[in-house]
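*Asks:* Need a 3D model of the sequence below.
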Amino acid sequence: MTEAAYDERPRRRGRKVLVGLLVLLLVLVGLVVLADRIATGVAERAIADQISQELTRQQASAAQPEVEVGGFPFLTQVAAGRYERITIGLRDVKGTVEGNSVDLPVLDVTARDVTASLDTIRSGQGDVVAARVDGSGTISYDSLAGYLDRPGLKLGERDGKLSVTAPVDILGQQLTVTGAAEIAVSEQGKVALRFSELDAEGLPNVPMAQVLLNNYARSISIDVPLPELPFQLTVRGVTPRPDGLQVSADARDVPINSVS
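*Replies:* This next block holds a predicted model:
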């Protein structure tokens, strides 16, 4: 056997060992990733169950919460006691405020910079705190119109404004009133509606007709209370959208092991 053949055999053995080590490394990485994803899934389900329980306490209902714990690896975050973000998606939220039904087709919440010690995770005792929580939800126009309590009244979005259409009897004539509202968040956290740009085609050209139209505008200019939001969220702004009134909210230094 030649000297070259002897040299080739160790090289082959070396390559086989190297390939074997690489395969073993990939398997170990895969197992670590799998374990990390399993742990993440357990945490996400636990958070979803807690939120469902809190919604029930608030006499509200929704589809099963969609929870995602962000950042990778998850187990490293557990060991450090700090999590990058936790996102929560709620769909078809239904609640009651002052006897009126409130529908939020969408409510998305993101908690950032969440801290929780390993002992807290193990025991379930102690504080889990988010440095910042942001929320964005949509209130259906039908729910909003329910507070105005005017038969036939419809709300929507037109040119970025909250629009209204409603049948109104003025001086014995059935007219269709149209217009837009200024909207804002009041100091009490309610949605303030102010209808000051109403018109009605065919409105009689007499002072009393305009007085009646103005009275109608004042009657539907109200402050609409919002349902209690989770995570101590405070409403900061409202924007009309085609699918409903979009509400933005936030909170700081929020304990999230109780979502009330």
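
*Asks:* drop to CA atoms for contacts and neighbour counts, all remaining ones
*Replies:* OK.

*Asks:* Show me where the stretch 51-200 of the chain has its strands.
*Replies:* Here the stretch 51-200 of the chain has its strands, by DSSP state E, counting those that start in this stretch, at 66-69, 82-97, 100-115, 129-139, 154-158, 161-170, 173-185, 191-195, 199-200.

*Asks:* Now distance to Arg122 and mean neighbour count too, for these, in a markdown table please.
*Replies:* Formatted as a markdown table, the strands of the stretch 51-200 of the chain follow (distance: least, Cα to Cα, whole Å; neighbours: other Cα atoms under 10 Å):
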| stretch | distance to Arg122 | mean neighbour count |
| --- | --- | --- |
| strand 66-69 | 17 | 19 |
| strand 82-97 | 14 | 18 |
| strand 100-115 | 14 | 20 |
| strand 129-139 | 16 | 21 |
| strand 154-158 | 49 | 19 |
| strand 161-170 | 49 | 18 |
| strand 173-185 | 41 | 17 |
| strand 191-195 | 41 | 21 |
| strand 199-200 | 63 | 18 |
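
*Asks:* Of all these, which one is nearest Val206?
*Replies:* Val206 lies closest to strand 161-170 among the strands of the stretch 51-200 of the chain, at 11.1 Å (Cα to Cα).

*Asks:* which outside residues touch that closest one?
*Replies:* Outside strand 161-170, the residues within contact range by Cα atoms under 8 Å, 6 or more residues apart in numbering are 150-157, 174-183, 203, 209, 212-213, 239-240.

*Asks:* one more to put side by side:
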Amino acid sequence: MRALRVLLILAVVLGGILVGVDRLAVAYVESEAAGKVRFGTVRPESTDVDIKGFPFLTQITGRRFDEVDVKLTGVQTSAGGQSIRIGELTAELRDVTLDGDYAIDRARTADGTALIGYDDLAAASGHEAKVEYGEGGKLKVTGGVRVLGRMITRTVTSTVTLVNGNTLRVRADSVPGEGMPGLEQLIRSRTDFDRRVEGLPKGMRLTKVEPRPDGLAVMVAGENVALTAP
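*Replies:* Below you'll find the model as predicted:
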């Protein structure tokens, strides 16, 4: 009976050691992977990698992870030739394979969300406009034009849509007028814009756009997504 008790204690101790080694190994690889993961040509200020599943050592021996979560913060990319900052981009990667150096190489599928602050969206518009969150899934866009020496400013309710799987389109639902010919088009020249989002990995596409109080959420998805530098 004493021998059985000793064996049980040893099993518990060894099990704890193995779990500890497994968790140390995953922490090390996550830290290394954060510096090597490349999400297209975007340039993040920081990258966090969270490798799911247990045991980790079995997964890395097979050069494959079932699930990896990646969070990029302070992402710089471009939209329609204009630089645009994405505050945070999170992605859930599935069926992730490793290259010969055990670095994350490719994901069979990827789903994520890019959150663009409204000040950053306004800066990317190329206009001197102010963009804010509006009720009911809309945007509020404020723009002004000078007519005959007088500055005319309008705040419009705008709808943002996704075009061709890669372009954000912002259009005013209507423009309040004063009976002045051509005023609507002048205001729209400051409030309406299209911006094609560039720099995502090959195989990734925009799938949905949704205004939220904390920013414009752009959902992305892809298949066979490369995650290392070419």
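
*Asks:* ok, back up a step: any chance of the strands of the stretch 51-200 of the first structure in TSV with distance to Ala251 of the first structure as columns?
*Replies:* Putting those into TSV (distance: least, Cα to Cα, whole Å) gives the following:
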stretch	distance to Ala251 of the first structure
strand 66-69	19
strand 82-97	14
strand 100-115	9
strand 129-139	5
strand 154-158	28
strand 161-170	26
strand 173-185	16
strand 191-195	18
strand 199-200	40
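
*Asks:* Ok, which of those comes nearest Leu31 of the first structure?
*Replies:* strand 66-69 (19.4 Å).

*Asks:* can you tell me what part of the second structure that closest one aligns to?
*Replies:* Alignment note (TM-score structural alignment): strand 66-69 of the first structure is matched to residues 48-51 of the second structure.

*Asks:* List the contacts of stretch 80-91 of the second structure.
*Replies:* Taking Cα under 8 Å, 6+ apart as the rule, stretch 80-91 of the second structure contacts 69-78, 110-117, 120-121, 123-126, 194-198.

*Asks:* run the last query once more with 6 Å
*Replies:* Contacting residues not belonging to stretch 80-91 of the second structure are listed as 69-78, 111-116, 120, 124, 195-196 [Cα atoms under 6 Å, 6 or more residues apart in numbering].

*Asks:* And for stretch 178-192 of the second structure?
*Replies:* Taking Cα under 6 Å, 6+ apart as the rule, stretch 178-192 of the second structure contacts His127, Gly143, Val170, Arg171, Val175.

*Asks:* buried ones in the top helix by length along the second structure?
*Replies:* Scanning the second structure for the longest helix, with DSSP state H as the assignment, gives helix 2-34. If you call a residue buried by 16 or more other Cα atoms under 10 Å, then helix 2-34 of the second structure has these buried ones: Asp22, Arg23, Val26, Val29, Glu30, Ala33, Ala34.

*Asks:* Counterpart of the third one over in the first structure?
*Replies:* The one in question is Val26 of the second structure. With TM-score structural alignment as the criterion, Val26 of the second structure matches Thr40.

*Asks:* how close does that match get to Thr120 of the first structure?
*Replies:* 16 Å (Cα to Cα, to the nearest Å).

*Asks:* Contacts only, for Leu55 of the first structure.
*Replies:* Ser61.

*Asks:* nearest spatial neighbour of the residue nearest the centre of the first structure, skipping sequence neighbours?
*Replies:* Geometric centre of the first structure, nearest residue: Asp108, 1.7 Å, by Cα atoms, centre = their mean. Among residues not flanking Asp108 of the first structure along the chain, Gly89 sits closest, at 4.6 Å (Cα to Cα, 6 or more residues apart in numbering).

*Asks:* so what's the one you found up against?
*Replies:* Pro65, Glu66, Asp108 are the contacts of Gly89 of the first structure under Cα under 6 Å, 6+ apart.

*Asks:* can you redo these as TSV with distance to Gln246 of the first structure?
*Replies:* Formatted as TSV, the contacts of Gly89 of the first structure follow (distance: Cα to Cα, whole Å):
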residue	distance to Gln246 of the first structure
Pro65	19
Glu66	20
Asp108	11
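
*Asks:* of the residues you listed, closest to Val235 of the first structure?
*Replies:* For the contacts of Gly89 of the first structure, the nearest to Val235 of the first structure is Asp108 (13.3 Å; Cα to Cα).

*Asks:* Could you find the counterpart of the closest one in the second structure?
*Replies:* Match for Asp108 of the first structure (TM-score structural alignment): Thr90.
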